[in-house]
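Student: Predicted model and sequence follow; I will ask about them next.
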Amino acid sequence: MPPMSKPIMLLVDGSSYLYRAYHAMPDLRGPGGVPTGAVHGMVAMMKRLREQIAAEHAVCVFDAKGPTFRDAWYPEYKAQRAPMPDALREQIAPIHEVVALLGWPILEVPGIEADDAIGTLARVAAAAGHAVVVSTGDKDLAQLVTDDVTLINTMSNESLDIAGVIAKFGVPPDRIIDYLTLMGDTVDNVPGVEKVGPKTAAKWIAEYGSLDGVIASADKIKGAAGENLRKALDWLPTARRLVTVVQDCDLDGHVPQWPSLDALALRPVDQEGLQAFYQRNGFKTWLKELGGGGKAAAPVSEDMFAAPADSTAPAAAPDDSPRHYDTILDWALFDQWFTKLSAAPLVALDTETDSLDPMRAKIVGISFAVKAGEAAYIPLRHDGPDAPVQLPIDEVLARLKPWLEDATAAKLGQNLKYDTHVFANHGIALRGVQHDTMLQSYVLEAHKSHGLGALGERHLGRAGLSYEDLCGKGVHQIPFAQVDVARAAQYSGEDSEMCVALHQQLWPQIEADAGLTRVYRDIEMPTSALLARIERIGVLIDAPRLQAQSHELGQRLLALEQEAYEIAGQPFNLGSPKQIGEILFTKLGLPVVKKTATGAPSTDEEVLEKLSLDYPLPAKILETRGLAKLKSTYTDKLPLMINPATGRVHTNYAQAVAVTGRLSSNEPNLQNIPIRTAEGRRVREAFVAPPGHLIVSADYSQIELRIMAHISEDPGLLRAFGEGVDVHKATASEVFNTPLAEVTTEQRRYAKTINFGLIYGMGAFGLAQSLGIEQKAARDYIDLYFNRFAGVKHYMDSTKARAAELGYVETLFGRRIYLPEIKGGNGPRKAGAERQSINAPMQGTAADLIKLAMIAVQAALDEQGKATRIVMQVHDELVFEVPEAELDWVKAEVPRLMAGVAALKVPLLAEVGVGANWDQAH
């Protein structure tokens, strides 16, 4: 923060604030049904900011409508930015109104961006003797930081002075413009140097001193980065101009008595006006606060605002209630807390570790909380220079182990799947996990972020310390074990007690809805526990086989390269878009499909795919890219990811990512191994069974089509599945009015494309592209389909209408999939949300079914003491490692169990394959 001896000028980036408020908040509605989420968030942030910063002068700066001088410099500036959502646009006027009622001067200058007005005000205020605080989340404004100008980010509790800018970006404030120029800005559609990110930009500036130094040394910089830099040299001056915040704007006529700042003094809050505003918008808690003489309201109140039935968890007013965190350094305090843990009906816990890899992470400390506002931290392996003497880790864990492994001792946490692994690394089987705030948030509002900081900000009015606050970032980051114990206790204790406070807000909302309760209690929580088991088992990889494949791919890539050279008539760099463009469009004269932001012909994948239909060289380039990606992502990388302690690869299944409920595999991603090419399928050959075992794959057959039949209740689809006939042939028979036995292969292909296309909301244009036919013919096919399958048409129309009314769709089991753009989006985004509304209930139901199948199969394996293990889950497929003696049981029981997890109007069917490796079993 700037020196407090100077008067403070507080400049708020209002445009940044209102977007962040809109995206951080649920879709709240006032008594008249008008959107109020962004208004609510804006009020909370502006109130908190005024309380935190003792400023005498302040102004909230907003972008004005219409173009600015940058649009004249570069017509493509911000061209890719999506229009403001209608639901946010409706809230602009009330946001301006309430900010003024809260005592803030407002500035909005036509033709000038908010950043430039802030830059100008910061320069003038600093010159007039003010300490300037700029509140923003925009990295571009870091270029304004000086000894007198500081940035703060209220969402992340981050404060950036000169040293802070250097620590965060790796360059000083006076080199931020150079840094941004090299990287470009995708949000504002300002190209930089292709594939140059923060690390490279900072490295170049450190090495060559400045952007001008980088440009002067462009010929010396080697590799693809150097080549991309040289391609961008003509553009960089324009990029630098676009990212530079102008600090000499003429604000005369917009700031009274400019350049005097007297008119920007903070004013008293308009209590009477605020009362009317809060009443009009249904902000009942803040109404009570005004009526109570300004005392702080309770952090959360169930009547906080008037909200419709589709609202997710309310955002809380800032919570400044006192909190206390003990640091346990002796056995007396340990015993006191252990008594609390043993007696509490529910305990929140959190581990601090030395690694993010759950299979290798070891405990540095543990925190517990039994109620909001109170927690304890046990440091166990802190080794910083001022670290105190700590209790012995082995003895602490030995004393905690019976309680941690007690299934009747209910436990709560944030992403406890990770902590389950951590305790397992110390020989402790964590049991009794009853609640997880990450999963509660996911079930309530899957379209939001689920990190603890975001949840705290959204529901409790506080984000807490971040890991970066304690440990720093990048090369300057220190291990958690070196963090000061007092700070670590605050950080970890806060995590635990925030879980308690969040659980108190989120769980009642879930419990009040039978569908959400079922999804959380019967699907997500058991799935989390099962995923920990699957991740821990891992899958056996044949590394030598992958290495052999990698060598073969390398040879094939060399051959493809030579073939490409022959077609082109010269050697060229197949990894260089510039050289590819020169060969394709200048030398060979191929048609230009589209252009990049700088006006050069594009050579992206979409362009190459279109060109490859008629020309051989783009096809060779595409094949090269596909094989190179396969080699680098799988055949080269997978052997390196084998855990030396287990000899297996252990993926992480992210449970709270996809809004539909699908799992996401990462590090490594086992769900995206390409199977459309022979080379891609061969990668699956390396997923093998140990001696005496086999790999079994159990896959739901046509699951989303079966769900469509169930939901739409279309007689034709129900009959096809009920009779067990080929559904695509049955569809072709209806659409083409052909007897089932006479349906041709081509007709079946068309019907299959229509079946799956309609599931994903495909229209005539998409179908025409998929089938390679005229758009009118595609429209005729769709009309024929809907004529024969009227139930599907009715389902699609009614689902879109209901989604538009509620803002979400539901799976058969009650999972809600929110579609924010279906109400507030523009034309294309709203159309996309409508397409998603058709598919999401089916994809979400399929996700629920495979999770229920996992749970049912594992329960049967445990109950019967089988040694068969689930080793992977890939979309609608379960992969098992099966002892040969149990093969018959698995082949008979697993399909039966998977088919029996739900009773639909059509039979569920799971098909089983067996082999020595995954490819053979699939």
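Tutor: Right, received. Where do you want to start?
Student: use CA for all of it now, contacts and neighbours both
Tutor: Fine.
Student: ok, now how distant is the residue nearest to the spatial centre of the chain from Asn666?
Tutor: By CA atoms, centre = their mean, the chain has its centre lying nearest to Val657, at 6.1 Å. Relative to Asn666, Val657 is positioned 11 Å away (criterion: CA to CA, to the nearest Å).
Student: Also Gly432?
Tutor: For Gly432, the distance to Asn666 equals 27 Å [CA to CA].
Student: out of these two, which sits in the more crowded spot?
Tutor: Gly432 (17 against 14; other CA atoms under 10 Å).
Student: Second structure for comparison follows:
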Amino acid sequence: MILVQRLSDLPDLSATTHWLYDSETSGLSPYHGDRIAGIAVSPWSSDGEAPEYYVPIRHRLHDDGCENLPVENVLRWIGDAARDPKKTLIGHGLKYDVNMLRADGILTEAKVIDSLPYAHVVKGDRLNYELDRLTKIYVPDFKHTYLEQLESWFAQNQPSKKTSVGKTGRNYSLAPIELMGNYACEDLQATRLVLRELKKQELWGKIPNFGLPSFSAAELLVHEMELVLTLADMEWNGAQLGEMHCLQLRDKANEEIEQLFDELYKLAGRSFHVMSWKEMWLAFESAGGVVLFWTKPEFDEQGRRRGKQKDQQFTTDRSKSTGRPCWNSVAIMRYLEFFRRAGNTKAFEFVRIYREASQRQRLVSTNLDVYLQKRDAAGRIHGQFHQHRVVTGRLSSTDPNEENVAVVKGNADLKALEKVLGAKDDNALSRQLRKLFVAERGHMIVSLDLSQIEYRAAAFMANDLVLLNKYRNDPKTDYHQATSDIIGCDRDLSKTLNFLSLYGGGPTALAAKLTASGIPTTVEGAKQILNRMFQARPSLRAFLDRMSESARKGYVQNCFGRRCPIPQGMEYIACNYVVQGSCGDLLRRALTRFRREIKEHKWPIKMFLPVHDEIVFQVPTELVAELVPELVKIMCYCPWFGVPILSDAEVGSNWGEVIPFSEWVETRKAA
């Protein structure tokens, strides 16, 4: 490690185009005032050693004789390289470093090579791609010596604590400069060695792929690296929170929770601790309820747990159970259906009220409180988007998880409850969450959602000529209605069939699903229904069989060349992984296209949230009518895809009250 103590000793970043880069910071959030404390750089070399430099700029000084360099001079030095599109920054988890640079006014235009998504593409069989974990896998002889020393220093001088954004973090600016420099440069060494090993891995070339233009692993990696900068932009943009509405919603929910608890106490005839499963059990029996217990798990010869369906995991016979009552969503639906049929009004009301109270508590703690805690000074929420945490290639979100916001029509649990109760609850708390994401003054929220893309992709990859002809004749064809017309059943049944057939469900799952929805069905009857569908659509059956067979080699490959690992014995999920992965990569490509187009045209719009097959923007109100058609074209662009891709465009002042774009245009004209 070379500790730079004079500006004249800064390495010449123009000497080479590829640099390893890492920054040490005062905290985890550039949106809450955390800043770069020191910068580590090293020229990339594909073999041999290269010097590593550490440049301190905002460290607290200790009695070790080390000094900080002037902040402005160092930022100018690193900014020239980061803004140069001919340069390439190499690191691990660069999305974080890019936004730390941006907090100091440096917008990264250089290309990036990030070993984190690189490892996910090359070996996508794990969820943890932290640098120390990858080092143990690819460079087992490498020792993180200074990591241990740093941990020891912090244990003595700054115990781990919660930061302003609720995560456990450390202020690295407090650590001694030399120790911090050694630690940072050790990370550069680890990144260099891991990336070298990843580059040695055999990458698959172009192979025949559903009759499509084939994509190699190398091409997939290029798109993944561009996505790093795209997601960094989206995290920086953040989502505007309607703070007053959020506070009012939280206060109202807390009041309702207290009222619901009081109702539970009346039904039980006494007060009790609702969050204690033992006390809930006794109170439930006091209200006339019959408790369902978790069954003891059974295992097959290979040690795999038997039983995949939640409604097969509990029993009323305590001797066959774990002894612990079950209160999950499936059990609650079972309780409600049973007590309604039995006419046990008291027990029915007890379960209904408990479900409402627990749902409100969960939404307050996991959504409303978190949004208020995570917002920055401008009221924006900056979630983290991850390329590597889902094996299929779907994106995920944390801190906060913005993908768990229920759609306006309600989540599955709410819809199941409303079916039992026979009434829709338009004021349910889960239906209010999207309304908290608002547009800034003079702007509108624009939501683009790919229409039935998973089913369209499945029809295309299966070469399902029956469905493909329907799509070619009418691009707006409803997949579920088309299935209904083909096999002669109602749309609800065809929707259930389509879902289960693509995502690994068999006759047993179909029978359970139909029975739970009020249509008593035996396994044999469900088998006949599935056979009828596959006889009408033989290419779909052949596709499912091909995917299961392909999964026996340990993985399946989606349209874009991404390999998704399949655990042994779980070949039934192969089709799910291929379809989900293909749609996930389709959305990833759309995100990078949007970034390029926004940058090229200098559109004053912000792309801030990807949710499953949906992307959410903020657009100036006066440009909505002009830009939305252009955004839809970009969203749907995939000329080699064998079915028309459609996107629903909706516009509104908040995400929860958007209306179709055509309707919004007519409303503006009328005004």
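Tutor: That came through fine. Given the structure is predicted, the values throughout are model-derived calculations rather than measurements.
Student: In structure 2, what residue corresponds to Pro392 of structure 1?
Tutor: Structural alignment (TM-score structural alignment) places Pro392 of structure 1 against Pro70 in structure 2.
Student: what residues are up against that match?
Tutor: Ile57 (CA atoms under 8 Å, 6 or more residues apart in numbering).
Student: ok, it to Ala37 of structure 2 distance?
Tutor: From Pro70 of structure 2 across to Ala37 of structure 2, the span is 12 Å (CA to CA).
Student: same question, Leu433 of structure 2
Tutor: According to CA to CA, Leu433 of structure 2 and Ala37 of structure 2 sit 37 Å apart.
Student: what about the two, which has more around it?
Tutor: Using other CA under 10 Å as the criterion, Leu433 of structure 2 and Ala37 rank with Ala37 on top: 25 against 22.
Student: count of neighbours near the closest residue to that one other than its chain neighbours?
Tutor: In space, and not counting its chain neighbours, Ala37 of structure 2 is closest to Arg58: 4.4 Å by CA to CA, 6 or more residues apart in numbering. The tally of other residues near Arg58 of structure 2 (other CA under 10 Å) stands at 22.
Student: Checking the aligned partner of Arg58 of structure 2 in structure 1 next. Helix, strand or coil?
Tutor: Under the alignment by TM-score structural alignment, Arg58 of structure 2 pairs with Arg381 in structure 1. Put simply, Arg381 of structure 1 is coil when judged by DSSP: H, G, I helix; E, B strand; the rest coil.
Student: quick one, helices of the stretch 401-550 of structure 2?
Tutor: Counting by DSSP state H, counting those that start in this stretch, the stretch 401-550 of structure 2 has these helices, from start to end: 412-421, 453-461, 465-473, 479-487, 491-502, 507-516, 523-536, 538-550.
Student: now, of those, which is deepest in the fold?
Tutor: Highest mean neighbour count among those (mean count of other CA atoms under 10 Å): helix 453-461, with a mean of 22.
Student: which residues in structure 1 does it match up with?
Tutor: On structure 1, the counterpart of helix 453-461 of structure 2 by TM-score structural alignment is residues 703-711.
Student: Can you give me the distance of Met854 of structure 1 to Val901 of structure 1?
Tutor: Met854 of structure 1 sits 10 Å away from Val901 of structure 1, going by CA to CA.
Student: Neighbour count for those two, which is higher?
Tutor: Met854 (24 against 19).
Student: Just give me the match in structure 2 for that one.
Tutor: By TM-score structural alignment, Met854 of structure 1 lines up with Leu591 in structure 2.
Student: residues contacting that match?
Tutor: By CA under 8 Å, 6+ apart, the contact set of Leu591 of structure 2 is 227, 230.
Student: Correct me if wrong, but Asp406 of structure 1 is in a strand.
Tutor: No: read with three-state DSSP, Asp406 of structure 1 is coil and lies in no strand.
Student: from memory it sits against Ala429, does it?
Tutor: No: at 9.2 Å, Asp406 of structure 1 and Ala429 do not qualify as touching, with contact defined as CA atoms under 8 Å.
Student: In terms of packing, which of those two has more residues around it?
Tutor: Set Asp406 of structure 1 next to Ala429 and count neighbours by other CA under 10 Å: Ala429 wins out with 18 against 15.
Student: who's in contact with the more buried one?
Tutor: Contacts for Ala429 of structure 1 (CA under 8 Å, 6+ apart) come out as 404-405, 420, 423.
Student: try it again with 7 Å
Tutor: Contacts for Ala429 of structure 1 (CA atoms under 7 Å, 6 or more residues apart in numbering) come out as 405, 423.
Student: Would you check how far apart it and Leu530 of structure 1 are?
Tutor: Taken as CA to CA, the span from Ala429 of structure 1 to Leu530 of structure 1 is 13 Å.
Student: In this structure Arg779 of structure 1 contacts Met762, no?
Tutor: No: judged on CA atoms under 7 Å, Arg779 of structure 1 makes no contact with Met762 at a distance of 10.9 Å.
Student: Mind giving me the packing neighbours of the helix or strand encompassing Trp77 of structure 2?
Tutor: Assigned by DSSP states H and E, Trp77 of structure 2 belongs to helix 71-82. Helix 71-82 of structure 2 sits against no helix or strand, with contacts defined as 3 or more CA pairs under 7 Å, 6 or more residues apart in numbering; DSSP states H and E.
Student: buried set for that helix?
Tutor: For helix 71-82 of structure 2, burial by neighbour count (16 or more other CA atoms under 10 Å) applies to 71, 74-75, 77-82.
Student: Tell me which helix or strand comes right after it.
Tutor: Next along the chain after helix 71-82 of structure 2, taking DSSP H and E as the criterion, comes strand 88-91.
Student: Quick one: residues in contact with the following helix or strand past that following strand.
Tutor: Next helix or strand after strand 88-91 of structure 2 toward the C-terminus (DSSP H and E): helix 94-103. Under the contact criterion CA under 7 Å, 6+ apart, helix 94-103 of structure 2 has outside partners 22-23, 30, 35-36, 108, 114, 228-229, 232, 236.
Student: just stretch 465-474 of structure 1 next, same as before
Tutor: In contact with stretch 465-474 of structure 1 (CA under 7 Å, 6+ apart) are residues 168, 477-480, 483, 491.
Student: one more time with 6 Å
Tutor: Residues from elsewhere that reach stretch 465-474 of structure 1 (CA atoms under 6 Å, 6 or more residues apart in numbering): 477-478, 491.
Student: Kindly state which residue of structure 1 is aligned to Val4 of structure 2.
Tutor: That one, Val4 of structure 2, aligns with Ile328 by TM-score structural alignment.
Student: correct me, but its match touches Ile378?
Tutor: Yes: look at Ile328 of structure 1 against Ile378 with CA atoms under 6 Å: they come within range, at 5.0 Å.
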